[in-house]
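>>> Sequence plus predicted model, see below.
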Amino acid sequence: MTFLFIDHYDSFSYNLTNWFVAKGIDLKILSYKDIHNLTDLREFEAIIFSPGPGHPCEYIGSIELYKKIPANIPFLGVCLGHQIFLLAEGGKIEQMSRIPIHGRQVEIIDPLKSLHFKKNSPNGTVVLYNSLGCKSSDPVFTKNVVSLAEENGFSLMAEHKLHRRFGVQFHPESFASPGGETFLNAFLGTVKC
C-alpha cells in the first residue's frame, strides 16, 4: 500500500510520516514545491497533506493538486492540510485567535457521526498548534463538507459529504493528542474499504 505524503515543511511532518511507516505504509514523500513532478495520482491508495506554516492560500500548487485528486482516493489534511482542504472546497480561512494557539489540549466529545468511518467518529483529547481555521458557520458546511467537531466556533474535524476526504485542525500524531490515534486508525480503515 503506497500513500502520497505532501510535506509543507513542518516539524510535525516527521511524527506523522513515522506513524504511517510504523503501520507498514509505504510513503512517497514529496515537497509541496515539487508537486509539478507528479504525473498520475491513481498510483496511490491515499494522499496526505501535512501541517505547515502560513496561510493555505500561499500554497497554490497544493490547492490545485487537491482539486485533481480522483474521487475514489482517500485524502487526509492535517492542520494546514485541513485548511487547504476547506479552502479548496470553498471555505474561508481566518484568524482563530489574536495569538497563536500552541500546545492547548481540547476534548472532542460526542462528535457528529461520520458518513465514512465504519464506527462512530473518533473522540478524545487532542492538541492544537495553530492560529488559523474555518468557522463552523462557514457556508462550506452547507455544501460539500460536514464539520464533525468544533471548538470556539471553529471546525476541528471535517469530512466531505461524498468522498473519503478528511481534515483535522488538531495534530493527531502528537504525543499530546492521546485521542489522535483513534482518528488516524479510522482514516486507515477508510483506505482499506
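Received, thanks.
>>> When you work out contacts or count neighbours from here on, use the C-alpha atoms and nothing else.
Fine.
>>> residues near Asp40, how many?
Close neighbours of Asp40, defined as other Cα atoms under 10 Å, add up to 10.
>>> what's the distance between it and Cys134?
Plainly put, Asp40 is 30 Å away from Cys134 if you go by Cα to Cα, to the nearest Å.
>>> Would you mark the buried spots in stretch 181-193?
Buried residues in stretch 181-193, counted by 16 or more other Cα atoms under 10 Å: 181-184, 186-188, 190-191.
>>> Can you flag which of the residues you listed belong to helices?
181-184, 186-188, 190-191 (DSSP state H).
>>> Take this one as well and set it beside the first:
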Amino acid sequence: MQARLLLEDGTLFTGKAFGSEGESTGEVVFNTGITGYQEVISDPSYCGQIVTMTYPLIGNYGITRDDFEFIRPFIHGLVVRQHEEIPSNWRAQYTLDSLMKEYGIIGISEVDTRMLTRIIRQHGTMKGILTTSNKSVEELKEQLNAMTIMRDQVDRVSTKRRYHLPGNGETVVLVDFGSKDGIARDLSKRGFDVVVVPYDTTADQIRRIHPDGIILSNGPGDPKDVPQAIEMIRSLLGEYPIFGICLGHQLFALACGADTEKMKFGHRGGNHPVKDLMTGRCYITSQNHGYTVVQDSLKGTDLEVTHVNNNDKTVEGLKHKKHPAFSVQYHPEAAPGPFDSGYLFDEFQTMIREFKQSLPNIPQQAKMLAAAQKTAEAKGELKHAQK
C-alpha cells in the first residue's frame, strides 16, 4: 500500500506504507540514533510528533517488551528509509509492523530520509501529514493548514494517579511530566524509595509526602505550557534537593527566572557531545528536546551553567548557587556510553544526604512520627492506585 508524507512547505514524499492505515498529523522531527528505534517509539517526549529515523535500516531486531521506555507509544508516525519486515534477534517477541498496528501508528518506508533531514535542518521542524488515503494534495494541504501544534502533551502522557515504588533508602518524589521508565529504574538501583506523582501535583501535596528530594522528569512539548509546574518548583526550591532532567531542566530554569526558546530542529539522538565545564570532560549523551534554555537570560539569576553542548554551545546543565538544586538537558538514564552519565544520580543522592546533615537536629521521637506518617500515606496511595 502506498503512503504519503506532505510537509507544510509543500514538499511531498511518496513511499510504502507499514503499520496502521489512515491519516495522522504532527510535528516532523528527526532522530540520529543508529540503534534504539524501540526506545524512540516508546519515549513519551515524542508525543504528537512524526519521527524520521536517519539510520537507514529500521525494524531489523524487532520489538521486545522489556526494552519499552513507557507502557505505550505516543508518536504520530514513523518515517524510515528501509523497513525490515522479518527481524533477526532471539529476544524479539514481535515485529515493528505489528507494534504500530496495535497502537494505530502509521509508518512510511522507501523515503529519502537524507533529503528529509536536510530540509528540516535547513528550514526547521515543521508540520506534516502522513496518510495512506487517496485524497488529493490540495485536500491534504487544507488539513495541514488547519492543524495546530499540540499544547497538552504533558497532560496526555503523565500518570493520572500517584503510585509508589518501594525502596529502603531516601524517599524521592518523581514528578512525572512524561517520565521514561529508565529514570525510575536508576533511582531504584540506588535504593531510593520512589513516589511518582502527576505533573500537576501542588507544592503542598508534595510536602505532605515528606520527601528527601525531588526529581523533575523529562517530557514533551514547550515547558511554558506547564505553568503550574513552574510555580510548584519555585515554591519548593530550597526546601528539598531538586534534580531536573530534560523538560525538568527547562522548568527548573523558568522557575529560577531564566527563559526558554524553541530550537530550529532540536536535539534528538544518542550521540550528542556535552562538555562538563567543571572537569573539562566530554560525554556522549542521549537527547530528545526541541526547546532550550536561553543563555543570556541566566544573567541576574542564581543559576550557573555546568554543561554545554559541544556542537552548538547550548546550555546542557545548570546548578543553583544558593540552594541544593541542579539539572541537565540530556538523559543520564539512557547513557549511550553506556554508563557515562549515571554519576548524576549518585551526585543527587550525595546532595540529599549532605542536605539532611545540614538540617537542625530533630528529636528522635519526631523523626519516628514523621517516618510512620510517610509510610502510612504511601501505603494508602498505593492501595488507591491499585484500585
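Here it is on my side, so go on. Just so it is clear, the structure is predicted and the values come from calculations on it, not from any experiment.
>>> related to what we said a few turns ago, out of the buried residues of stretch 181-193 of the first structure, the closest to Phe170 of the first structure would be?
Lowest distance from Phe170 of the first structure to those (Cα to Cα) belongs to Phe183, with 10.7 Å.
>>> And that closest one, what's its match in the second structure?
Superposed on the second structure with TM-score structural alignment, Phe183 of the first structure falls opposite Leu344.
>>> Can you say which helix or strand has the closest residue to its match other than its chain neighbours in it?
Leaving aside its chain neighbours, Leu344 of the second structure sits nearest to Pro332 (7.0 Å; criterion: Cα to Cα, 6 or more residues apart in numbering). Per DSSP states H and E, Pro332 of the second structure falls between elements, in no helix or strand.
>>> now swap in Phe18 of the second structure and tell me
strand 12-19.
>>> residues in the first structure aligned with that strand?
So strand 12-19 of the second structure sits over no part of the first structure, by TM-score structural alignment.
>>> elements contacting that strand?
strand 2-7, helix 96-102, strand 106-109 (3 or more Cα pairs under 8 Å, 6 or more residues apart in numbering; DSSP states H and E).
>>> Which one of these lies nearest to Gly77 of the second structure?
Short answer: strand 106-109, nearest of those by Cα to Cα, at 5.0 Å.
>>> quick one: the match of Phe183 of the first structure and Glu333 touch, right?
No. Using Cα atoms under 8 Å, Leu344 of the second structure makes no contact with Glu333, being 9.2 Å away.
>>> still on that earlier bit, what would the ones in helices among the buried residues of stretch 181-193 of the first structure look like in CSV with distance to Asn144 of the first structure?
Output for these, formatted as CSV (distance: Cα to Cα, whole Å):
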residue, distance to Asn144 of the first structure
Glu181, 26
Thr182, 24
Phe183, 21
Leu184, 22
Ala186, 21
Phe187, 19
Leu188, 22
Thr190, 18
Val191, 20
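>>> Which helix or strand contains the residue with the shortest distance to the centre of the first structure?
In the first structure, the C-alpha closest to the average C-alpha coordinate belongs to Gly77, at a distance of 2.0 Å (Cα atoms, centre = their mean). Using DSSP H and E, Gly77 of the first structure falls within strand 75-78.
>>> To what extent does that strand diverge from the second structure after superposition?
Averaged over the aligned pairs, strand 75-78 of the first structure sits 0.5 Å from the second structure after superposition, using mean Cα distance after the TM-score superposition for the first structure.
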